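Novice: Provide a 3D model corresponding to the input given below.
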Amino acid sequence: MIFMWGICVVLPVAILIKKMPFCRSRVLSHSFCLHQDMLRLVCGDVRVNSLYGLTAVILTKGLDSLTILLSYTMIIRAILNIVSQEAQAKAFSTCISHLSAVLIFYIPLIGLSIIHRFGKHLPPLTHTLLADAYLLVPPVLNPLVYSWKTKQIRRRILILLCRRRTQQQV
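Specialist: Got it, this is the predicted structure:
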């Protein structure tokens, strides 16, 4: 089902972009191919492509976000029904790790979508840096989020942070 959803959203973008006449440089300003970045290279009417791209972003990110919000609402209600305080704390700990991982992915993605749609006045470097942050930040932070639950790793990170603070104060 999810696979088909992805195909139904992405395939029209490829078909619409293939029909466009490119008259400018074919060099993109990013490490990967963004739909909005491709539209900047087109010398024809891009209203249909732009409208579809905006609709796809709103539908996918909006539906995904609503589904995640609904899921977490149901999870939190279930956790609050747990009698044991210790079990509640453990469940909330797991829930926070998962929610952090989701936010680490979605915040740069939504920021990237907004900047590319409405930040045309910003310098190109801003677009490139945000696109690269979207590619790099989630994979770098994901292991940290999930390893934070391991007591030994958490203890070691706290020791390293405390040492740095002590060195900075001296």
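Novice: Only C-alpha atoms from now on, for both contacts and neighbour counts.
Specialist: Fine.
Novice: can you give me the helices in this protein?
Specialist: Counting by DSSP state H, the chain has helices at residues 2-18, 35-39, 47-80, 85-118, 124-147, 151-169.
Novice: which residues are in contact with the last one?
Specialist: Spelled out, that is helix 151-169. Defining contact as CA atoms under 8 Å, 6 or more residues apart in numbering, one finds that helix 151-169 is touched by 147-148.
Novice: One more: the fifth one?
Specialist: With CA under 8 Å, 6+ apart as the test, helix 124-147 has contacts from 29-31, 97, 100-101, 104-105, 108-109, 111-112, 115-116, 153-154.
Novice: want to put them side by side, so please do this one too:
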Amino acid sequence: MGIPGLEAAHFLISIPFSMFYIVGLLGNFTLLFVVWKEKTLHKPMDLLLCMLALTDISMPTSIVPKALCIFWFNFKGITASGSLTQMFFLQAASVMQSAVLVTIAFNRYVAICNHLRYATILTDAQIAKLGLMGLARAVLFLLPLSLLRSRLPFCANRIIPHTYCDHMAVVKMSCGDITVNRTYGLIIRTVLRISSKKALNICIAHIGVILVSYTPFLFSSQFGQGIALHVHIILANLYFLLAATLNPIIYGVIMKKLCDKVGKYTCTM
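Specialist: Alright, predicted model coming up:
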């Protein structure tokens, strides 16, 4: 449905949506390009930032193109398989992002508290293993959820009051017993919440990323009972858009070496 109650403003709303998306893509692809080109940036923290950039590309890409189709062309339909695919990639990227943020927090902890052993504790191979573990965690968490959703029978009313296929919005349309789906979804949300708490550390950049990533999520999911539906939907979208847009800027400003390299390639283009 897009944003119910604000249908007349869909085109205007699409302007900041598309701008956030484009700026986020440019920032994250620039970060990936600069780290790939510069051998001096092939350090654990830089590799972790590349993983974060990949999740920041994946999450908004899972929702923004479809949302813009609703805003611009009023294309509101989506197949059942398309809905499941969108939810899987969106949630997998979200779970992967939480794993990367925890790993970045651990990386900063080792760099500050165990500086002399940093190079031996966090090697490039170790970072690659942690990244693969995060990816495996996301897939293993969400495959059962996807299978549970695919087996649900749906009622005649198949209207989702949202810009994307939110898990609970889809599950609530089912005519069957959704107790298992609710319980499993709650477990995943709890794990993500624990991960985000562990990721809080003394680094200014990282605290900024955590605040940007999770503040809209908290207001849309934890404190959203008393707010209007359209505000809830906008906050839910900001959760995916803001972090993807601001993460490269936050880390680029704080990490001088990365900022200098980005400036070097920007000036030569």
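Novice: Got a TM-score for the two of them?
Specialist: The TM-score (TM-score structural alignment, normalised by the length of structure 1) is 0.61; 124 aligned residues with a CA RMSD of 2.5 Å.
Novice: just so I know, which of the helices of structure 1 lies nearest S25 of structure 1?
Specialist: Nearest to S25 of structure 1 among those is helix 35-39; the distance by CA to CA comes to 10.5 Å.
Novice: after superposition, how close is the closest one to structure 2?
Specialist: Here the mean offset of helix 35-39 of structure 1 against structure 2 after fitting is 1.2 Å, by mean CA distance after the TM-score superposition for structure 1.
Novice: Which part of structure 2 matches that helix?
Specialist: Counting by TM-score structural alignment, helix 35-39 of structure 1 lines up with residues 167-171 of structure 2.
Novice: V209 of structure 2 -> structure 1?
Specialist: V209 of structure 2 maps onto A101 in structure 1, by TM-score structural alignment.
Novice: mind checking how far the host helix or strand of L32 of structure 2 is from the chain centre?
Specialist: Assigning secondary structure by DSSP states H and E places L32 of structure 2 in helix 10-37. The chain centre lies 14 Å from the centre of helix 10-37 of structure 2; the measure is CA atoms, centre = their mean, to the nearest Å.
Novice: which part of structure 1 lines up with that helix?
Specialist: Using TM-score structural alignment, helix 10-37 of structure 2 pairs with nothing in structure 1.
Novice: What is the subsequent helix or strand relative to that helix?
Specialist: Downstream of helix 10-37 of structure 2, the next assigned helix or strand under DSSP H and E is helix 44-73.
Novice: now for the helix or strand following that following helix, which elements pack on it?
Specialist: Sequence-wise, the next helix or strand downstream of helix 44-73 of structure 2 (DSSP H and E) is helix 80-113. Packing partners of helix 80-113 of structure 2 (3 or more CA pairs under 8 Å, 6 or more residues apart in numbering; DSSP states H and E): helix 44-73, helix 124-150, helix 179-198.
Novice: what about 10 Å?
Specialist: Under the contact criterion of 3 or more CA pairs under 10 Å, 6 or more residues apart in numbering; DSSP states H and E, helix 80-113 of structure 2 touches helix 44-73, helix 118-121, helix 124-150, helix 167-171, helix 179-198, helix 204-217.
Novice: can you redo those helices as TSV with mean neighbour count and distance to N157 of structure 2?
Specialist: Below are these laid out as TSV (neighbours: other CA atoms under 10 Å; distance: least, CA to CA, whole Å):
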stretch	mean neighbour count	distance to N157 of structure 2
helix 44-73	21	19
helix 118-121	14	54
helix 124-150	16	17
helix 167-171	18	11
helix 179-198	14	19
helix 204-217	18	27
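Novice: closest one to V100 of structure 2 among those helices?
Specialist: For V100 of structure 2, the closest of these is helix 44-73, at 6.2 Å, according to CA to CA.
Novice: What's L16 of structure 1 aligned with over in structure 2?
Specialist: Checking TM-score structural alignment: L16 of structure 1 goes with L148.
Novice: Its match is in contact with T183, isn't it?
Specialist: No - L148 of structure 2 sits out of contact with T183 when judged by CA atoms under 10 Å, with a separation of 11.4 Å.
Novice: what's the closest of the helices of structure 1 to R24 of structure 1?
Specialist: Closest to R24 of structure 1 of these, according to CA to CA: helix 35-39, at 10.6 Å.
Novice: ok, L160 of structure 1 to I153 of structure 1 distance?
Specialist: To I153 of structure 1, L160 of structure 1 is 11 Å away according to CA to CA, to the nearest Å.
Novice: can you check C8 of structure 1 too?
Specialist: For C8 of structure 1, the distance to I153 of structure 1 equals 42 Å [CA to CA].
Novice: try D64 of structure 1
Specialist: To I153 of structure 1, D64 of structure 1 is 32 Å away according to CA to CA.
Novice: Same check on I2 of structure 1?
Specialist: Applying CA to CA, the value for I2 of structure 1 to I153 of structure 1 is 34 Å.
Novice: Over to S97 of structure 1?
Specialist: 15 Å.
Novice: do the same with T55 of structure 1
Specialist: Per CA to CA, T55 of structure 1 is found 43 Å from I153 of structure 1.
Novice: One more: L135 of structure 1?
Specialist: Distance from L135 of structure 1 to I153 of structure 1, counting by CA to CA: 25 Å.
Novice: swap in D37 of structure 1?
Specialist: Distance, D37 of structure 1 to I153 of structure 1, using CA to CA: 41 Å.
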